[in-house]
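1. sharing a model that was predicted from the sequence below.
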Amino acid sequence: MPVRAAAGAQASDLQDEKGETVICRGVEAHTSGPMIQVEQEAPDFRAVNAKMEEVSLSDFKGKKVILNIFPSLDTPTCALSVRQFNARAAGLKSTVVLCLSMDLPFAQSRFCSTEGLDNVIPLSVFRSHDFATHYGLRLADGPLEGLMARAVIVVDENGKVNYTQLVENISHEPDYKAALKAAQ
């Protein structure tokens, strides 16, 4: 059953031009557009892996996909979310976790290698305007303008979104339990 997390901004919270509202370093910030909604078809996007190869969401068709989206691995909460998904999603059948940020692929790869994280796939969207546009998660203003808001999206085997959470305060962790439940 599709679920939208209560912890995130709801459709009624949308700003006209600036999308969703989040708290970033103690101040209100806005995303570039409304976040994708449950039951929508997940738009395909391109991202770059550590080998500088393009990877698309469509490459994972037939699997459940958890999109762990965050501003940068150089922040404690972002790094923690990657570690948590690496540990918690390891046992899920036919499920892949894509960790998406604007970090360069080299930095993502170094982080995951150093940490021994091999149950997640780090992908950079630093040159992928399609992701930021279609998912509405690029920060349009505030201290981290240009990076992405913290969010989790679960896409089912058929490419439909069945869970979303826009984390209201970027310094907080996502609801791992709810996301993993949606991926079961």
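-> Arrived safely, thanks for sending.

2. going forward, measure contacts and count neighbours with C-alpha atoms only.
-> Noted.

3. ok, longest helix in the protein?
-> helix 76-88 (DSSP state H).

4. who are the packing partners of that helix?
-> strand 95-101, helix 176-182 (3 or more C-alpha pairs under 8 Å, 6 or more residues apart in numbering; DSSP states H and E).

5. what lies in contact with the first one?
-> For strand 95-101, contacts defined as C-alpha atoms under 8 Å, 6 or more residues apart in numbering pick out 60, 63-73, 82, 85-86, 89, 119-126, 147-148, 183.

6. same check on stretch 137-153?
-> 18, 22, 24-25, 27-35, 66-72, 101-102, 132, 161-167, 170, 174, 179.

7. below is an additional structure, to be compared with the one above:
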Amino acid sequence: MANVTFKGNPITLLGNEVKVGDVAPEFTVLANDLSPVTVEDLKGNVTVISVIPSIDTGVCDAQTRRFNEEAAQLAGVRIVTISVDLPFAQKRWCGAAGIDNVQTLSDHRELSFGKAFGVAIEELRLLTRSVFVLDTDGKVVYTEYVPEATDHPNYEAAILAAKALV
């Protein structure tokens, strides 16, 4: 399992680490309208999954804005941001921030995504910062478990992995 810290302190990640070549595991999260979204719903598109602890923090805000900018230039690539923030808070934040190219999804109910992808932080009931790229069939082609959850991911590597598929 990935060794990850949060503000320099070791954390326990629940679930199994997802590796390149794996089929994306099953999960159910909620869209802003409270409708369920599963891994099956992501198939058919190259998908970048940007995972953040909370939309209302500086690095998470910057990460979501960065992927929103990238999404505007990536034809054929879907970008979703997943956190445990409530769907209502995600919708409010996106409206205030002018985010319209990234879909925010909430894992607040069961940590289904967090446990399936090995990113649920046991001590904080948040998700650790990570990025996954899935091909159109739901196969994992890129993973990054950011070693320090308060640091930025490698945006360029994730975008290159997605671009290579379209």
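-> Here it is on my side, so go on. Source: prediction; values computed, not measured.

8. against structure 2, where does the longest helix of structure 1 fall?
-> With TM-score structural alignment applied, helix 76-88 of structure 1 matches the range 58-70 in structure 2.

9. and the helices in structure 2, which stretches?
-> Going by DSSP H, structure 2 shows helices at 39-42, 58-71, 87-97, 112-116, 155-163.

10. dump those helices into TSV; add distance to residue 134 of structure 2 and mean neighbour count as well.
-> Output for the helices of structure 2, formatted as TSV (distance: least, C-alpha to C-alpha, whole Å; neighbours: other C-alpha atoms under 10 Å):
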stretch	distance to residue 134 of structure 2	mean neighbour count
helix 39-42	9	16
helix 58-71	15	18
helix 87-97	23	16
helix 112-116	14	23
helix 155-163	8	16
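
11. the match of helix 76-88 of structure 1: average distance to aligned residues in structure 1?
-> Once the two models are superposed, stretch 58-70 of structure 2 sits on average 0.5 Å from its counterpart in structure 1 (mean C-alpha distance after the TM-score superposition for structure 1).

12. all strands for structure 1, in order.
-> 3-4, 21-24, 27-30, 46-48, 54-56, 64-69, 95-101, 121-124, 151-155, 161-166 (DSSP state E).

13. adding distance to residue 137 of structure 1, write those out as a markdown table.
-> Shown next, in a markdown table, are the strands of structure 1 (distance: least, C-alpha to C-alpha, whole Å):
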| stretch | distance to residue 137 of structure 1 |
| --- | --- |
| strand 3-4 | 16 |
| strand 21-24 | 10 |
| strand 27-30 | 9 |
| strand 46-48 | 15 |
| strand 54-56 | 17 |
| strand 64-69 | 9 |
| strand 95-101 | 11 |
| strand 121-124 | 14 |
| strand 151-155 | 8 |
| strand 161-166 | 9 |
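
14. which of those sits closest to residue 113 of structure 1?
-> Set against residue 113 of structure 1 and scored by C-alpha to C-alpha, the strands of structure 1 come closest in strand 121-124, at 10.6 Å.

15. other SSEs contacting that closest one?
-> strand 46-48, strand 95-101, helix 105-115.

16. and residue 7 of structure 2, how many residues sit next to it?
-> By other C-alpha atoms under 10 Å, 11 other residues sit near residue 7 of structure 2.

17. what sits against it?
-> 148, 149, 150.

18. that older thread, in a markdown table: the helices and strands packed on strand 121-124 of structure 1, plus distance to residue 3 of structure 1.
-> Shown next, in a markdown table, are these (distance: least, C-alpha to C-alpha, whole Å):
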| stretch | distance to residue 3 of structure 1 |
| --- | --- |
| strand 46-48 | 25 |
| strand 95-101 | 18 |
| helix 105-115 | 29 |
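
19. figure out which of the helices of structure 2 is closest to residue 27 of structure 2.
-> Nearest to residue 27 of structure 2, of the helices of structure 2 and by C-alpha to C-alpha, is helix 112-116 at 5.0 Å.
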